[in-house]
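Return atomic coordinates for the entry below.
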Amino acid sequence: MKYTKPSETIISDKLTQAINNGYISITDDNRTIKYLQLNHNELFTDPEEKVRAEYYVDLINKYDYSKNRIELESEMPDRTPERYADIVIYEDDEKKKPYIVVECKKDGISDAEFEQATKQVIANARILHAPYAICVAGNTRRAMETVLWNDKEPEKATITDIPILYGKVEEFRFKKGDSDWDLKTLDKSELKRALEKSQNTLWAGGKRNPTVAFDELCKIIFVKIRDEKRGRKNGEYYDFQIKTHEKAESVYKRLDAIYQEAKQKDPEVFKESLKIEPEELYTVVGHLQGISLNKTDLDTKGVAFEQFMEDFFKGKSGQYFTPREIVSFAVKMMDIKND
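I've put the predicted structure just below:
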């Protein structure tokens, strides 16, 4: 019998399809998920489990890894106290040769928490002698070559994504018109979290005035929309993403060129240059690179922006004002026309 999700649910379309494909099952009360091939149960009420479940499905459907070579909660040998890897992909059916180690965190964690999780998955990958590791926190992800990792220069080990079916590491990942690797649209809660993560990166816990940070975020969004709307052919890669082994300065230079070009064509939108560090832009690109702001509908963008502004400016930052004019500007900016 085909599974149909109830009207009031927390189950995504991706997981609904996974249920119909026989990968997983979820109890009627949405409390427990079972990974059927692995005969493994977990609490689905845990936000991290939702992230792991969706990535597990992606590993099978998008990366073409066999369910027989995937393991959950893999115990790290010789560790006291006991420690487990969220997901391990193996090179063999006997599960003797670890290939990729995955650490899953809930969407919306802080940059500091994400960096800590990144170091944790690298440590696990080193213990297991796995060549690749990836940290997944919703749409924010970092894939790495284990042997190249250095805490002081993480970009040298960072790759655009894990290999597909034991293949080569690609230079870029996201490309126009690809059924698996084109940019994805978001619902309002996902977009709100993406905006919050990006704003928090730029606000840096009070390093900047929140309105100044938001101004910089608008510039970055402007660049992303311009890149999405560029006249590229199907199969061509987007510029708003992090290349394999790419330094923050290189990302900044490429995206600043788009911004400067757009400023010349439409000088009344933004009159000032980017005023952030390359490392900050690199982090924000990591939050936004896999999503489409252009294809996400205007109503979703409007609601997400308003909720984000109200939560951030009336809460965390201690600012109190009604941001409707700013929301209107931001949404109009995201509806810029093609070149």
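
going forward, measure contacts between C-alpha atoms and count neighbours the same way
Noted.

what about residue 320, distance to residue 36?
Residue 320 is 49 Å from residue 36, where distance means CA to CA, to the nearest Å.

Those two: which has the busier surroundings?
A direct count of neighbours by other CA atoms under 10 Å for residue 320 and residue 36 places residue 36 higher, at 14 against 11.

so who does that one touch?
Residue 36 sits next to 22, 23, 24, 25 when contact means CA atoms under 8 Å, 6 or more residues apart in numbering.

The last one in helix, strand or coil?
Per DSSP: H, G, I helix; E, B strand; the rest coil, the secondary structure class of residue 25 is strand.

List the residues that contact it.
19, 33, 34, 35, 36.

Quick check: buried residues in stretch 260-271?
Using 16 or more other CA atoms under 10 Å as the test for burial, stretch 260-271 gives 260, 262, 263, 270.

just the strands in this structure please.
Here the chain has its strands, by DSSP state E, at 24-26, 32-35, 40-43, 70-75, 84-90, 98-104, 132-137, 140-145, 158-159.

right, and the ones you listed - which one's nearest residue 292?
strand 140-145 (13.8 Å; CA to CA).

now the closest one: how far from the chain's centre is it?
The chain centroid and the centroid of strand 140-145 are separated by 10 Å, computed with CA atoms, centre = their mean, to the nearest Å.

Here is the second sequence; please produce its structure so I can put it next to the first one:
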Amino acid sequence: MNIFEQDLLDEGIAKELIAFDENNEYITYCYQDKRRKYTNPEEQIQALAFLKLILQYGYPVERIKLFDSVKMGSSTREADIIVFSDEQCLAPYIVVECKKQDISDLEFKNAVDQAFSYATTELASYAWVTSGLKDEYFQVLKERPRKRSSLPDIPHFGSKEIPEYKYVAGGERENKKYFDLIKIEQDQLTQIFKQAHNALWGGGELNPSTAFDELDKLIFCKIWDEKNTPDGEPYKFQIYAKDKQDDEIINQRLAQRVNELYEEGRKKDPEVFKEDIRLNHAKIRAVVGYLEKINLSETDLDSKGRAFETFMGSFFRGDFGQYFTPREIVKFVVDVLPISNTSFVLDTSCGSGGFLLHALDKVRKQADEKFSIDPNKENTNINLEKFKKHFNYWHSFAEKNLFGIEINEQIARVAKMNMIIHDDGHTNVIVYDGLAPISEESIKQSESEEAKKRKERLNKLAIGKQNKDFKPNHFDFIITNPPFGSTIKQTEKAYLHQYNFGNTESSWLDLKPYRKGKENQSTEVLFIEQAHKFLKDKGILAIVIPDGILTNSSLQTIRDGIEEMYRIIAVISMPQSAFSHTGAGVKSSVLFLQKHCQEQTQKIKFFKEKLQHTLKISQQYESKMRDLEISKKKELKDLNAKYPSQEDKETQLYKDTKAHISTEYKEKVATLQDTMTELYQQEKSRLFETQGLDYEIFMAIAEDIGYDATGKPTGNNELDIIGEKLREFIKGLV
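Below is the predicted model of the structure:
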């Protein structure tokens, strides 16, 4: 329930129109003294419709009957509400049909038919069908056969005038009262998004993915309309109707206005949507019916953000198998970093834009504090100049400093829409492979001819003048949760060998140095190296990674590379259940890394190479390895002398003895190399401290991060405490 609806109920109680029992289980309509079960979802809608008729439209309670009998042939039905035009309640004027919020679009259409049949039977002039989330009004024409004509609203009491539209910016036009848009809560907004989406694909005319794209376009039109309609002007994103217009004309003109809004918006942001709206007139009207009365621009940012994420997250899990970072983890990462309005921030795998949105929200709150503006109050005493400075403070950050890369075009569009809903920033979200080379020339080389044609315009936007800051050594912060478990194959992505982590190099303990390209490498490993290219010196990477990078012995070379590229700030272990409710169960951690300057990286590499060389000499490593090799060759020579013929070499005893010699040799080599590795680690730790290369690493284990494996809140979030301490730790580094 939104604030507006709660105010209606409170006013209804104060004016003794309704009353509740002490547990709010039952409602009493005082004038008719009728008691009904309020926990029934339809009853809640009926109570609101009853109060709107009296408190908004001005109809006297004496002229309203609830649950009135309607004779339909040989049967008797019950109309939810009937408004009469006379004091004796003999002349029905408006029939109201109330349905629960989660009614399907088909069920809503059936309710319209039902309301029309009641209205024609009762000889009423108007009908109103409402689910709380959606309203439809129509006039019952007197001609025979009886027909209905859609309206934007029912007449107010005492007025015979049919308004051409219902919603006007500011609620008043030419000294006449209209309705303004209302702010709603998260749960209702989530339901509206779901209902609008279902209205597009529920009949099977569109697949869910296409329906999602089209809904995105209409939400874009809705927000554009809200932002560009001056006070006193009617909104375009609503149903207009004049007396006795048929639905085809109404829908056609509505579609024309919506498409005009779409084209106006695309002139400013041509990269947001490249395709036209592909919905028929009736489908556009169905979505407008759900969205027309709500104010997306002024609805609380957190509420509409959560609503969009909830709707979008459930859709993409079902349709794409995509798993988005839980809000608690996103908030933790962003909160601990010293991001300001001058910081350049990038997410190289931005998904729906969760990290970017929280970064924007962080800067917006900084603006609130800096300019003493409370987003929850009117702030009427704040002058216009201060509001402008406040707006420019965070909006400039969104427009010029906040960047995202997402490989999936549809998910990238979701991120852009998410940014639009949160007041811009979307122009810096590009559709691109976050692991591909970042120069314009290398982008062209990495794409097929077909892909080049398809993305030509997008690439110009991504690398050209508008987004000139997509460049190496530029970003202060990279915050990301790259895809886990995927691999990049050299046969599919020619750029793999351009990564150090895309190649295999000889160990310092190998006698013959070599370097060769890997056939494949995991995406999360490559994203760590790609972030290093984007970051400026001392820039910070915060990345969600699978724990295998930290623990698997086979990935020691990756850990060595991280040590050379970055100062390891912190490792925060997440619980096993961190991603379970999203459908992913990989044990993960958040790794915070600070980019070394090139001189520091070279210093570390030189130090390590020098230490390795010193140890090999002092421990006579190469001599010992040669001795082991000589010993192995001698034993094999003696074995071959003992079994000279080919027939002898086919015996099982020969094969077993030869295998034993080989195994024994490998074990001795492994023992020697383990000893060298242990000596190296011990000496490295000691010398790192003396050379000023040693440092403290913040480490913590979070076992409860605010929700359980099903996503249900636990009422406790250890990340809050960890975050406070880590924030102070990072402050000491930057």
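
TM-score for these two?
Here the TM-score for the pair of chains, by TM-score structural alignment, normalised by the length of the first structure, is 0.89; 322 aligned residues with a CA RMSD of 2.3 Å.

returning to that earlier point: buried subset of the contacts of residue 25 of the first structure?
Using 16+ other CA under 10 Å, the buried ones in the contacts of residue 25 of the first structure are 19, 33, 34, 35.

The last one and residue 23 touch, don't they?
Right, the one you point to is residue 35 of the first structure. Yes - applying CA atoms under 8 Å, one finds residue 35 of the first structure in contact with residue 23, separated by 6.3 Å.

related to what we said a few turns ago, which of the contacts of residue 36 of the first structure count as buried?
Buried among the contacts of residue 36 of the first structure by 16+ other CA under 10 Å: 23, 24, 25.

distance of the last one from residue 45 of the first structure?
Read it as residue 25 of the first structure. 14 Å.

Identify the residues contacting the counterpart of residue 33 of the first structure in the second structure.
Under the alignment by TM-score structural alignment, residue 33 of the first structure pairs with residue 27 in the second structure. By CA under 8 Å, 6+ apart, residue 27 of the second structure lies in contact with 18, 19, 20, 21, 35, 36, 37, 38.

which of those are buried?
Counted by 16+ other CA under 10 Å, the contacts of residue 27 of the second structure give 18, 19, 20, 36, 38 as buried.

which of the contacts of residue 25 of the first structure does the second structure keep?
Here is what carries over to the second structure from the contacts of residue 25 of the first structure, by both residues aligned by TM-score structural alignment, their matches' CA atoms under 8 Å: 19, 33, 34, 35, 36.

The first structure: helices as residue ranges?
Along the first structure, the segments classed as helices by DSSP state H run 13-20, 47-61, 111-128, 188-203, 210-228, 248-265, 278-288, 298-311, 324-333.

Return the distance of the shortest one from the chain's centre.
I take that to be helix 13-20 of the first structure. 20 Å.

Would you mind giving the residues in the second structure matched to that helix?
Helix 13-20 of the first structure maps onto residues 7-14 of the second structure, going by TM-score structural alignment.

Aligned to residue 158 of the first structure, what sits in the second structure?
So, by TM-score structural alignment, residue 158 of the first structure is matched to residue 150.

my read: its match touches residue 139, true?
Yes - in this structure, residue 150 of the second structure is within contact of residue 139 by CA under 8 Å, at 6.4 Å.

Any buried residues in the longest helix along the second structure, and which?
The residue-count maximum for a helix in the second structure (DSSP H) belongs to helix 652-690. Across helix 652-690 of the second structure, burial judged by 16+ other CA under 10 Å covers 654, 658, 661, 665, 669, 672-673, 676-677, 680, 684, 687-688.

Equivalent analysis for stretch 720-728 of the second structure, please.
720, 722, 723, 726, 727.

ok so, going back, now render the buried residues of helix 652-690 of the second structure as a markdown table, adding distance to residue 358 of the second structure.
Output for those, formatted as a markdown table (distance: CA to CA, whole Å):
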| residue | distance to residue 358 of the second structure |
| --- | --- |
| 654 | 68 |
| 658 | 63 |
| 661 | 61 |
| 665 | 57 |
| 669 | 52 |
| 672 | 51 |
| 673 | 48 |
| 676 | 47 |
| 677 | 43 |
| 680 | 43 |
| 684 | 40 |
| 687 | 41 |
| 688 | 37 |
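
which of the residues you listed lies closest to residue 220 of the second structure?
residue 688 (55.2 Å).

what about the closest one, distance to residue 626 of the second structure?
On the measure of CA to CA, residue 688 of the second structure and residue 626 of the second structure end up 31 Å apart.

If we ignore the residues flanking it in sequence, what's nearest the residue mapped onto residue 49 of the first structure from the second structure?
Under the alignment by TM-score structural alignment, residue 49 of the first structure pairs with residue 43 in the second structure. Excluding the flanking residues, the one nearest residue 43 of the second structure by CA to CA, 6 or more residues apart in numbering is residue 37, at 7.1 Å.

check contacts around residue 560 of the second structure.
Per CA under 8 Å, 6+ apart, neighbours of residue 560 of the second structure: none.

ok, now residue 479 of the second structure?
333, 334, 345, 346, 347, 348, 355, 541, 542, 543.

Columns secondary structure on top of those, output as a markdown table?
Below are the contacts of residue 479 of the second structure laid out as a markdown table (three-state DSSP):
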| residue | secondary structure |
| --- | --- |
| 333 | helix |
| 334 | helix |
| 345 | strand |
| 346 | strand |
| 347 | strand |
| 348 | coil |
| 355 | helix |
| 541 | strand |
| 542 | strand |
| 543 | strand |
